[in-house]
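coordinates only, sequence not included:
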């Protein structure tokens, strides 16, 4: 096994997260929809649960705005590292890796919304689900492709 497989997993997760954000921002642009407040609200709940003082308003609001996307990057990168550990550094069939990564990250983010009481995925509309599913599919495809490319033997 080539050294650095955990770093390769982190890189794959970061690439996937970038793809997820690009697809999300394209959707916002094309449909003229506002940004979701869910990441910011999740960051606020994490701060509350961990007793992290974000300071007075408006600084606390600004910190929540920054922490929300950082939580998303953390989940995406952690999923890539998780794949690296699961596969012990070996490439994985692309369709399986894409589904595992995209579904895993979607479950982790949606699950955290439910756990923290920020959103209840059971109440989402079909449009809400599509707005969440499509970027996570992009995440899975890009992260899996990146992972497999990084794990190819040097030529």
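Nice, thanks for sending it over. Keep in mind that this is a model prediction, so the values were computed, not measured.

contacts and neighbour counts: CA atoms only from here.
Fine.

how about the longest helix seen in the chain: buried residues?
Longest helix in the chain, counting residues (DSSP state H): helix 59-87. Neighbour-count burial for helix 59-87 flags 61, 63-65, 67-69, 71-73, 75-84 (criterion: 16 or more other C-alpha atoms under 10 Å).

and for stretch 46-57?
For stretch 46-57, the neighbour count (16+ other C-alpha under 10 Å) marks 46, 54 as buried.

who touches that stretch?
60, 63-64, 116 (C-alpha atoms under 8 Å, 6 or more residues apart in numbering).

burial count for the residue nearest to residue 100 when sequence neighbours are not counted?
Take residue 100 and drop its neighbours on the chain: the residue closest to it by C-alpha to C-alpha, 6 or more residues apart in numbering is residue 140, 7.3 Å away. For residue 140, the tally of surrounding residues (other C-alpha atoms under 10 Å) stands at 35.

below is structure B, check it against A:
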């Protein structure tokens, strides 16, 4: 599980790098969904984030932390499920990238922050590519932390 959490942290860093490169290359604004998610969750939990100027800063910081928590948590779950086994990189990439993407997109829909059914192709690509980078980096890291003789399947 600890190895999986480490792999999830590496994957989260990769996701952020790819996302920010996309922001730089396409000159698009950063996503507001992490901050909106924190705001919505704080409201549901009846947590006061303070006056608006401070609340905005808290939402921004907590949004980033929430992203890392999802990434590290997904890695930890896969690490626990995989045990000491290694898995093919393509399988790990698809499992981890797909699971984190499904988790985040479903939470956006449930919290009514965004409706993925209305997204354009470019929106899906901006979501898919960083999650695949997450999955690949996390799966490669998890495999690197496993003994070479421990293979799945």
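Happy to help now that I have it. Note that the coordinates shown come from a computational prediction; the quantities given were computed from them, not determined experimentally.

still on that earlier bit, which bit of structure 2 covers the longest helix of structure 1?
The aligned range for helix 59-87 of structure 1 in structure 2 is 54-82, by TM-score structural alignment.

by how much does the matching stretch deviate from structure 1 on average?
Its aligned residues in structure 1 lie a mean 0.7 Å from stretch 54-82 of structure 2 after superposition (mean C-alpha distance after the TM-score superposition for structure 1).

ok, stretch 3-18 of structure 2 next?
Stretch 3-18 of structure 2 sits 0.4 Å off on average (mean C-alpha distance after the TM-score superposition for structure 1).

what comes up buried for that stretch?
Judged by neighbour count using 16+ other C-alpha under 10 Å, the buried positions of stretch 3-18 of structure 2 are 3-16, 18.

report the distance from it to the chain centre.
Here the centre of stretch 3-18 of structure 2 is set off from its chain's centre by 8 Å, with C-alpha atoms, centre = their mean, to the nearest Å.

next: stretch 51-70 of structure 2.
15 Å.

now the helices for structure 2?
Using DSSP H, helices in structure 2 cover 2-26, 33-44, 52-82, 89-110, 121-144.

separation between the residue in structure 2 that residue 128 of structure 1 lines up against and residue 75 of structure 2?
Aligned by TM-score structural alignment, residue 128 of structure 1 pairs with residue 123 of structure 2. Distance, residue 123 of structure 2 to residue 75 of structure 2, by C-alpha to C-alpha, to the nearest Å: 25 Å.

can you check residue 112 of structure 2 too?
Distance of residue 112 of structure 2 to residue 75 of structure 2, given as C-alpha to C-alpha: 26 Å.

then residue 29 of structure 2?
When C-alpha to C-alpha is the yardstick, residue 29 of structure 2 and residue 75 of structure 2 sit 28 Å from each other.
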